[in-house]
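*Asks:* any chance you can model this:
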Amino acid sequence: MPHLKSQAISVQTHLRDQVANALRAALIAGELRPGVIYSAPTLAAELGVSATPVREAMLDLAREGLVEAVRNKGFRVTEMTDKDLDDFTDIRTLIEVPTVGRVAATASAGQLEALRPLAEQIVTAAQGHDVLKYLEADHRFHLELLALAGNPHLVEVVADLRKRSRLFGLGSLNETGRLVSSAQEHVELLDLMLAGRIQEAEDCMRRHLAHVRTLWADGQADAVADASVLRLSR
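*Replies:* Model prediction:
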């Protein structure tokens, strides 16, 4: 698994955090499959670390709802249903759409323009098929935009929702270039907000979240299909 390599772990940052990031990357790329049980020693061997930081990292992911502990066996990657996808999208829509309207009405042009490098990084990453940089820039853009509303608790809630919205198999969608149109919506949103077109900005955010929901569904379907092929080939 490309994202579970020993060279991906360095001593420069906390080992537990490094391992958790590597496991998240493997989840996103579809290398760790929903419904499959993985043991800490097996993952540790692939990462070139001891089992202890892997167990600690897995407990962090369990608190985020990404995996669940299986007694005496390891951890199972949790599966997300269509209802889960709909529920997450509904909550984010209820929060982010009106917040974008508020920010468009109150933020300065300088505050909004400061987000343009992130919006452009998202597009560049999508065009370059770099899914991890895409997600990192996307995460920062959304949370920094929402932070302009001045409510840190709101930002915390959305950050938690984003963690739980596992983008299983997103790597395969990225290879087809399907992330580019979603990426470009960030630039469109920023331009509408800067122009003071509040209703259109809200509509853009609503459309963007619906687009993301579709990507979640397609990515998960690909991951499940790939897992089925693996089971049948054994």
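
*Asks:* CA only for contacts and neighbour counts going forward, please
*Replies:* Noted.

*Asks:* the strands in this protein, which residues?
*Replies:* With DSSP state E, the ranges of strands along the chain come out as 37-38, 67-70, 74-77.

*Asks:* of all the ones you listed, which one is nearest residue 26?
*Replies:* With Cα to Cα as the criterion, residue 26 lies closest to strand 74-77 of the strands of the chain, at 11.2 Å.

*Asks:* now for the closest one, which elements pack on it?
*Replies:* strand 37-38, strand 67-70 (3 or more Cα pairs under 8 Å, 6 or more residues apart in numbering; DSSP states H and E).

*Asks:* any chance of these in CSV, plus distance to residue 112?
*Replies:* Below are these laid out as CSV (distance: least, Cα to Cα, whole Å):
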stretch, distance to residue 112
strand 37-38, 43
strand 67-70, 36
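
*Asks:* in a markdown table, list those strands along with distance to residue 1 and mean neighbour count.
*Replies:* What follows is the helices and strands packed on strand 74-77, written out as a markdown table (distance: least, Cα to Cα, whole Å; neighbours: other Cα atoms under 10 Å):
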| stretch | distance to residue 1 | mean neighbour count |
| --- | --- | --- |
| strand 37-38 | 13 | 18 |
| strand 67-70 | 18 | 18 |
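
*Asks:* to compare against the first, here's another:
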Amino acid sequence: MNSQAANAQGVAALNLPSVQERRSLREQVTHALRAALVAGELRPGIVYSAPVLAAEFGVSATPVREAMLDLAKEGLVEVVRNKGFRIVGLTEQDLDDFTEIREMIEVPATVRVAEIATPEQLEPLRRYAREIVTAALAGDLIGYVEADRRFHLGLLALHGNRHLVETVRDLRSRSRLYGLTALVQADRLFDSAAEHEQLLNAMIAKDLPLVAELISAHLGHVRRLWAAGRV
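*Replies:* Next comes the predicted model:
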């Protein structure tokens, strides 16, 4: 992280994910910025310039501008002419609406996956469930969000409907988890993190009523964490 570049622009130093040489720079930066948005590292209302973010990542400004334009198309940021990009904020009603939609989609979809998936298909998700707990205990916000994304999207991928996965991915991106830093400091993330392995165990056991109860409670728990983090 380049704190000098951030301070020169009057912006607090950011805890951004590292950029690695596996995908195109544009894809890597888009992914890293989206993760930072979801974790609340990039704050609503603040204008971030492409050169400053590029210095944080150690890349040129071009892939950062391209990535931000991709995020603007998704409604996550807005262009501020001659200045950079402003993070779009969310209202409490927005968060309630996103939670309602996720419950309508993910509860029946998760129960369906529990019906059709084999233990051999479900068991690999345990790795991500445990990574979520490890990240929560370590206060690793980006790691928490990334492992959580892999768990839930990997689970839904077993449904066999790619449009379902894309829809939930979009909802997760839009309902970023503001306030996670305060929750980590208060040791309030662990309970939510531990719910993933409980859900996985119920799915492997094919206890469908318990699966429905756990995924519904988990989504409600996540919404309460948002509310607590915004206080």
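
*Asks:* if we can go back for a sec, with distance to residue 137 of structure 1 added, can I get the strands of structure 1 in a markdown table?
*Replies:* Output for the strands of structure 1, formatted as a markdown table (distance: least, Cα to Cα, whole Å):
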| stretch | distance to residue 137 of structure 1 |
| --- | --- |
| strand 37-38 | 29 |
| strand 67-70 | 24 |
| strand 74-77 | 25 |
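
*Asks:* among these, which comes closest to residue 100 of structure 1?
*Replies:* Nearest of the strands of structure 1 (Cα to Cα): strand 67-70, 31.8 Å.

*Asks:* how much does the closest one stray from structure 2?
*Replies:* Superposing on structure 2 and averaging over aligned pairs (mean Cα distance after the TM-score superposition for structure 1), strand 67-70 of structure 1 comes out at 1.0 Å.

*Asks:* what stretch of structure 2 does that strand fall on?
*Replies:* Using TM-score structural alignment, strand 67-70 of structure 1 corresponds to residues 77-80 of structure 2.

*Asks:* and the helices in structure 1?
*Replies:* Counting by DSSP state H, structure 1 has helices at residues 15-29, 40-47, 51-63, 82-106, 109-113, 116-127, 131-147, 152-164, 170-175, 179-194, 198-233.

*Asks:* list the buried residues of the last one.
*Replies:* Going back to what we said before, that points to helix 198-233 of structure 1. 198-199, 201-202, 204-213, 215-220, 222-224, 226-227 (16 or more other Cα atoms under 10 Å).

*Asks:* thinking again about what came up before, nearest to residue 128 of structure 1, out of the helices and strands packed on strand 74-77 of structure 1?
*Replies:* Residue 128 of structure 1 lies closest to strand 67-70 among those, at 29.4 Å (Cα to Cα).

*Asks:* tell me what the closest one is packed against?
*Replies:* In terms of contacts (3+ Cα pairs under 8 Å, 6+ apart), strand 67-70 of structure 1 is packed against helix 51-63, strand 74-77.

*Asks:* so can I have TSV of those showing mean neighbour count?
*Replies:* Formatted as TSV, those follow (neighbours: other Cα atoms under 10 Å):
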stretch	mean neighbour count
helix 51-63	19
strand 74-77	20
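
*Asks:* with distance to residue 34 of structure 1 added, can I get these in CSV?
*Replies:* Converted to CSV, these look like this (distance: least, Cα to Cα, whole Å):
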stretch, distance to residue 34 of structure 1
helix 51-63, 13
strand 74-77, 5
